[in-house]
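Participant: what follows is a predicted protein model with its sequence.
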Amino acid sequence: MQEITGLFKIAEILRGILGHFLPDPQLVDICMSLINIGAIFTIISLTAVVLVYTERKVSAFMQRRSGPNRVGPGGTLQSVADMIKLMAKEDIMPAGADKWMWILAPILLFIPAAAVFVVFPFDNKAIFADLNIGIFYFIAMSSQSVLPFLMAGWASNNKYSLVGGMRTVAQMLSYEVPMVLSILGIVMLAGSMRMSTIVAAQQHTWFIVLQPIAFVVYVITATAEINRAPFDLVEGESEIVAGPFTEYTGMRWALFFLAEYANLLAVSVIATTLFLGGWNGPWLPGWVWFFLKVGGMIFLFMWFRWTFPRLRIDQLMSFGWKVLLPLALLNIIVTGIGMYIYEFFS
């Protein structure tokens, strides 16, 4: 068990207060679960607001313009104003939509995007759930986002939405395989799927040094998995409007939006944990190093978006199966040979 600090101490204090008023331990557990869900939703929402503002400033910097500069000092409240405007919009359902499937799609997309955060080691003393199958849990949760996209595309009764949903299935299934194989090389080196063990194994040498091919494959496949440029064919505006999101408005569309930035944060956290040593670093506290590395990865993904042109669907599929998959398999073979040679001579 990891020592609880900071927010974890606050959670224990709240549990003690609830235990004083609620004699049944099961009621306390239910209340704490609801509080935790609300806390995760709030944190992801606030993070999305910050990331949207950051991305606007990054894109403005790359395009030699100022970006948001009207609402709040330096435009810092522009994302808040956009969020308020979005919440005030009318919730419109298409006349021919499959009602319950259309309603459930954004909810089912957001749940796994938020659920993956419970296994992330933000510090050696700050882990919600240090599962011994943490990597498997992340892969399982991240793969659940395929179905909600297809549900949204089918239920909207819109040809653009349906094409976008079908593209999502093809793209995510194609890039899920090399991403898992790139992570497998890390698991081979660390000898564990526990996140904290993988970070501890990088105290002296980060795995990006030992697994450069895996890192490149992971970054490319993660970009495709979260549907960001140059792999944003799911919502290619010039071809299929907004893809599966075309018929969504208001808070339902906002859930898709929140899930996108939650996934951006999640893949950046995983890259930091698996390849960049997690919280390991000199002088500064571990959590500071962790968030600095995560911020660097987020900037990298934003840089990709505003630098590379969108691929065609045939180019995207060919690149995944003909380039990334062989590279990932080659990396596993090289890793296995390297481990055998190291053990033989040591």
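Facilitator: That came in fine, so what should we check first?

Participant: C-alpha only now, for contacts and for neighbours.
Facilitator: Fine.

Participant: in the protein, which helix is the longest?
Facilitator: helix 25-62 (DSSP state H).

Participant: touching the helix or strand just after that helix from outside, list them.
Facilitator: Note on helix 25-62: by DSSP states H and E, the next helix or strand toward the C-terminus is helix 78-88. Identification of contacts with helix 78-88 by Cα atoms under 8 Å, 6 or more residues apart in numbering yields 49-50, 52-53, 68, 70-72, 250-251, 254.

Participant: hold the first one in mind and look at this next one:
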Amino acid sequence: MPLTLLIFLLMVPGFVVVGVYLERKVSAFIQDRLGPMEVGKWGLLQLFADLLKLLQKEDIVPTAADKWLFLMAPIVIFTAIFAGYAVLPLAPDLSGSGAAVGVYYLLTIVSIDVIGLLMAGWGSNNKYSLFGAMRAVSQILSYEVPLGLSVLCVVMISQTLDLQVISYQQGIYSPDTNYLFGLKGLGLDVTQVGGFLTWNIFRNPFLLIAYIVFFIASLAECNRAPFDLPEGESEIVAGFHTEYSGMRWALLMLSEYGMMLLVSLLGAILFLGGWNTLFPNLGPVRLADWTSGEPGTIFGYLSGAFWLLSKALLAVLVQMWVRWTLPRLRVDQLMYLGWKVLTPVGLVLFFFSGVWRLLGV
């Protein structure tokens, strides 16, 4: 537990350093420009220059603001998001708390950031901040429904709330993957196939659609475009964090990028095999044996973390790609998509996943 906690304490700020620079470069590439180039080689030191600027900025608290709500809101938001990392399995036999109800805990603890957003908007005593907070809360609560349904599809198929067990079921160490769609009828032992063929998006034909629903809902959970209405600068003056400055504003941005990584890791664990390698065991050369490593070994830890983070970072790149490609939705479009499209689709997927499991396909 202490080792995993230290890893995540270093990982989240490290991801912010990489993520902010990467997003600037990705957006520049999409828009056919260079991005930061002046501070350091290829602009690599731009983030550190921005951090130095933020450290020198005055921490302003508006006179009419509710001081304690205003000051505590960024801490509540960051704590809720960072606490979600506690149950993530980083590699075989390497996870935080190892809670048997990790999925339930994660969805519950992350929801607390809604309280922090409302604290930030109300405590600022600014109508624009309050409007932004209300938009954020209504958006997040709306999209938690389809996101939860997509997660429950995996729980239904896997019959467990333990994220580590879900990861094991999608790899070569799982004894319960013989109902892989298409391979059982061929008489193949899926535990000898492994690789990407045993990921959840292939084990059940409905889980690929469930992952798409999960990904769209996770964008709304992170307030990422095209669902960035709470922070639409051109409409509502930066949303719930309008009155924040200096390091408290930086903590809010750190929380946003931490949430991006968290939902990407969760999606990789639930749908994309977790820390398992994508190479199948076909033929005499068992690729997955030496690309995953045995559980409990240093190579197993490093290899497992490599595959999990690679999948998560690929999802983060898609999030950035979507942000700089699609236009921002209107409020009515956002709610229509959440309640009239994604939620019914999630309910249908949940029903079919239950029937699939009952039939023992």
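Facilitator: It's in. Just so it is clear, the structure is predicted and the values come from calculations on it, not from any experiment.

Participant: on that earlier part again, make CSV from the contacts of helix 78-88 of structure 1 and add distance to L316 of structure 1 to it.
Facilitator: Formatted as CSV, the contacts of helix 78-88 of structure 1 follow (distance: Cα to Cα, whole Å):
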residue, distance to L316 of structure 1
V49, 30
V50, 30
V52, 26
Y53, 29
P68, 33
R70, 38
V71, 39
G72, 40
G250, 31
M251, 31
A254, 27
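
Participant: pick out the most distant pair among those residues.
Facilitator: With Cα to Cα as the measure, no two of the contacts of helix 78-88 of structure 1 lie farther apart than R70 and M251, at 24.4 Å.

Participant: tell me which of these two has more neighbours.
Facilitator: More crowded of R70 of structure 1 and M251, by other Cα atoms under 10 Å: M251, with 18 against 11.

Participant: Provide the aligned range in structure 1 for the lengthiest helix in structure 2.
Facilitator: As assigned by DSSP H, the longest helix anywhere in structure 2 is helix 127-158. For helix 127-158 of structure 2, the aligned range in structure 1 is residues 159-190, judged by TM-score structural alignment.

Participant: against structure 2, what's the mean shift for that stretch, could you check?
Facilitator: Mean deviation of stretch 159-190 of structure 1 relative to structure 2 after superposition (mean Cα distance after the TM-score superposition for structure 1): 0.6 Å.

Participant: how long is stretch 217-232 of structure 2 end to end?
Facilitator: Between the opening and closing residues of stretch 217-232 of structure 2 there is a gap of 18 Å (Cα to Cα, to the nearest Å).

Participant: what stretch of structure 1 does that stretch fall on?
Facilitator: The alignment of stretch 217-232 of structure 2 onto structure 1 (TM-score structural alignment) covers residues 221-236.

Participant: just stretch 261-276 of structure 2 next, same as before
Facilitator: With TM-score structural alignment as the criterion, stretch 261-276 of structure 2 aligns to 265-280.

Participant: go on, stretch 32-46 of structure 2?
Facilitator: Aligning stretch 32-46 of structure 2 against structure 1 (TM-score structural alignment) gives residues 64-78.

Participant: excluding its backbone neighbours, what's nearest the most centrally placed residue in structure 2?
Facilitator: Geometric centre of structure 2, nearest residue: V263, 1.2 Å, by Cα atoms, centre = their mean. Sequence neighbours aside, S218 is the residue nearest to V263 of structure 2 in space, at 6.4 Å (criterion: Cα to Cα, 6 or more residues apart in numbering).

Participant: just the element for that neighbour, please.
Facilitator: Using DSSP H and E, S218 of structure 2 falls within helix 207-221.

Participant: quick check: next helix or strand after that helix?
Facilitator: Taking DSSP H and E, what comes next after helix 207-221 of structure 2 is helix 233-236.

Participant: average offset of the very next helix or strand once past that next one relative to structure 1?
Facilitator: Using DSSP H and E, the helix or strand that follows helix 233-236 of structure 2 in sequence is helix 246-271. Averaged over the aligned pairs, helix 246-271 of structure 2 sits 0.5 Å from structure 1 after superposition, using mean Cα distance after the TM-score superposition for structure 1.

Participant: I'd like the next helix or strand past helix 246-271 of structure 2.
Facilitator: With elements assigned by DSSP H and E, the helix or strand that comes after helix 246-271 of structure 2 is helix 287-292.

Participant: tell me what that next one is packed against?
Facilitator: Under the contact criterion of 3 or more Cα pairs under 8 Å, 6 or more residues apart in numbering; DSSP states H and E, helix 287-292 of structure 2 touches helix 298-323.

Participant: could you give me the buried positions within the helix or strand following the helix it packs on?
Facilitator: As assigned by DSSP H and E, the chain's next helix or strand after helix 298-323 of structure 2 is helix 331-336. Under the neighbour-count criterion of 16 or more other Cα atoms under 10 Å, helix 331-336 of structure 2 has 334-335 buried.

Participant: all set now, cheers.
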